[in-house]
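Novice: Have a look at this prediction, sequence included:
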Amino acid sequence: MGYINIFRTLLGKTAVEPSNPANEHKTTRHLPSHMQTERRNKKRLNARKGTRALIIDDSPTIIFALKKMLQSTGYVTFEASDAEQGMALARKERPDIIFLDIVLPGMNGFAALRMLRRDPLTQPIPIIMISSNEQATEQFFGSRIGAEDFMKKPFSRFEVFARIERLLDADLIPRRISVPASDSVPKNLNS
């Protein structure tokens, strides 16, 4: 896929004409079949306006595309180009959701995820890992240390909002699916 088509996909525009039903499958080909079916049968549920999202990615194109998608539906966004800056922003701004790339300069996304899950201030924030490499081991490892979901780059607008919708509570705020006991931080770290 050329760079223009990748950028179109990231912004939710298809590389093929959607009016051609034979080509419609190309926009959702990397989604599970149940998500592809739900797309046509169900109205999308959006997070409440003002939902705060932190995007941690070293690609300006990914940051721009995610920021544009999220802001178009009323999100407030914060951006960081490395894990250290992202973790500082997460502690300071306390976003409602974090999009965290796996491959980052310096500290990688898995190490950042581990630290975010150990910090009482950031522990309850749902995190969606993103990567251009869709290895099952990455998805498994991310879920084992506390990621709520995983998205492969390039992703569509539909996929971004479908993944967020899975995390919405009754008040339309993204929440962690569950907080395993292994995520709990001991009250006394000196023992």
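Specialist: Nice, I can see it.
Novice: Could you use CA atoms for every contact and neighbour count after this?
Specialist: Will do.
Novice: Just the buried positions in stretch 84-100, please.
Specialist: By neighbour count on 16 or more other C-alpha atoms under 10 Å, the buried set for stretch 84-100 is 84, 86, 87, 89, 90, 94, 95, 96, 97, 98, 99, 100.
Novice: Just the terminal-to-terminal distance for it.
Specialist: 12 Å (C-alpha to C-alpha, to the nearest Å).
Novice: what's in contact with it?
Specialist: Contact with stretch 84-100 is made by 51-57, 78-80, 107, 109, 112-113, 116, 121-122, 125-130, 173-175, as judged by C-alpha atoms under 8 Å, 6 or more residues apart in numbering.
Novice: repeat for stretch 56-72
Specialist: With C-alpha under 8 Å, 6+ apart, stretch 56-72 has contacts from 7, 10-11, 55, 76-77, 79-83, 86, 98-101, 104-105, 157.
Novice: adding another structure so you can compare the two:
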Amino acid sequence: MAGFDVFKRLFGGDPSERRAVPRDGVPKGAWVLVVDDSATIRAVLGKMLNQDGHVVFKAPDGEAAIELARKERPDLIFLDIVLPGMNGFAVLRALRRDPLTRDIPIVMISGNLQATEQFYVQRFGADDFMKKPFGRGEVFARIQHLTKTGRLVVRQRTAEESLPAQPEHTEAEHAAIPDIAMPDPHDLIVPPNGHS
């Protein structure tokens, strides 16, 4: 147990304390739409974003994503490429053609990093690309980049604009999602003997 205390001191305490520290250059309170057919990805990414003070909407497919984007007008969208029915590229094109959604920054996500995907992501107007699996650092680097370039601006909401009525997961389910589900390579602690 003494070894663990050494690591805590070296790495600045426990992870929950680290999360409470605001990240430089990242706005708080952004409305973010997470579109992925995997409930696990939606939950994990949603938890990461919620912990940093963002409001998260979730959609399991392209049609629901377009409907939510038009209705809620989020500040940022994380959009998976491989979706049931309408794929991510078709959703991206539809969002870019719609006057209500065309200016929302979109980060495409995929488990398959191929040059053709990156080409189409740029060609159809996505703002960034993120490969699965990803960790907290990767997610917030994308948000920070979009903020610094002026693409991500958290708009002021009126009192009439409502928060999501009911989250996709209960708080207990959400809390049960382990942070290790998609670790950051920098967050991994290797024991002194080099074995895990």
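Specialist: Perfect, I can see it now. Fair warning: this is a prediction, and the values are worked out from it, not measured in the lab.
Novice: where does the TM-score land?
Specialist: The TM-score (TM-score structural alignment, normalised by the length of the first structure) is 0.66; 133 aligned residues with a C-alpha RMSD of 1.8 Å.
Novice: picking that back up, go through the contacts of stretch 84-100 of the first structure and flag which are in helices.
Specialist: Among those, the members falling in helices (DSSP state H) are 109, 112, 113, 116.
Novice: so what corresponds to residue 143 of the second structure in the first structure?
Specialist: Counting by TM-score structural alignment, residue 143 of the second structure lines up with residue 164 in the first structure.
Novice: In which helix or strand does the aligned partner of residue 64 of the second structure in the first structure reside?
Specialist: Using TM-score structural alignment to pair residues, one finds that residue 64 of the second structure aligns to residue 85 in the first structure. In the assignment (DSSP states H and E), residue 85 of the first structure maps to helix 83-93.
Novice: And for residue 138 of the second structure?
Specialist: helix 136-148.
Novice: Report all helices and strands that that helix contacts.
Specialist: Judged by 3 or more C-alpha pairs under 8 Å, 6 or more residues apart in numbering; DSSP states H and E, helix 136-148 of the second structure is in contact with strand 128-131.
Novice: related to what we said a few turns ago, please report how far the match of residue 64 of the second structure lies from residue 107 of the first structure.
Specialist: For residue 85 of the first structure, the distance to residue 107 of the first structure - C-alpha to C-alpha - is 10 Å.
Novice: my read: residue 149 of the first structure touches residue 143, true?
Specialist: Yes. With contact defined as C-alpha atoms under 8 Å, residue 149 of the first structure counts as touching residue 143 (7.2 Å).
Novice: So which of the two has more stuff around it?
Specialist: Shown here are residue 149 of the first structure and residue 143; by other C-alpha atoms under 10 Å, residue 149 has more neighbours (20 against 16).
Novice: how about the more buried one, what's its match in the second structure?
Specialist: Residue 149 of the first structure maps onto residue 128 in the second structure, by TM-score structural alignment.
Novice: Once you drop chain neighbours, what's closest to its match?
Specialist: residue 107 (4.7 Å; C-alpha to C-alpha, 6 or more residues apart in numbering).
Novice: Give the helix, strand or coil label for residue 146 of the first structure.
Specialist: coil (DSSP: H, G, I helix; E, B strand; the rest coil).
Novice: Just give the nearest non-adjacent residue to it, would you?
Specialist: In space, and not counting its chain neighbours, residue 146 of the first structure is closest to residue 117: 6.7 Å by C-alpha to C-alpha, 6+ apart.
Novice: Could you check how far the one you found is from residue 145 of the first structure?
Specialist: If you measure residue 117 of the first structure against residue 145 of the first structure using C-alpha to C-alpha, the figure is 8 Å.
Novice: Same check on residue 19 of the first structure?
Specialist: Per C-alpha to C-alpha, residue 19 of the first structure is found 42 Å from residue 145 of the first structure.
Novice: These two - which one has more neighbours?
Specialist: When residue 19 of the first structure and residue 145 are compared on other C-alpha under 10 Å, the one with more neighbours turns out to be residue 145, at 19 against 8.
Novice: Could you double-check that the more buried one lies in contact with residue 115?
Specialist: No. Assessed by C-alpha under 8 Å, residue 145 of the first structure is found out of contact with residue 115, at 9.8 Å.
Novice: Please, which helix or strand holds the residue nearest to the spatial centre of the second structure?
Specialist: The second structure has residue 45 as the residue nearest its centroid, 4.7 Å off, counting by C-alpha atoms, centre = their mean. Using DSSP H and E, residue 45 of the second structure sits in helix 39-51.
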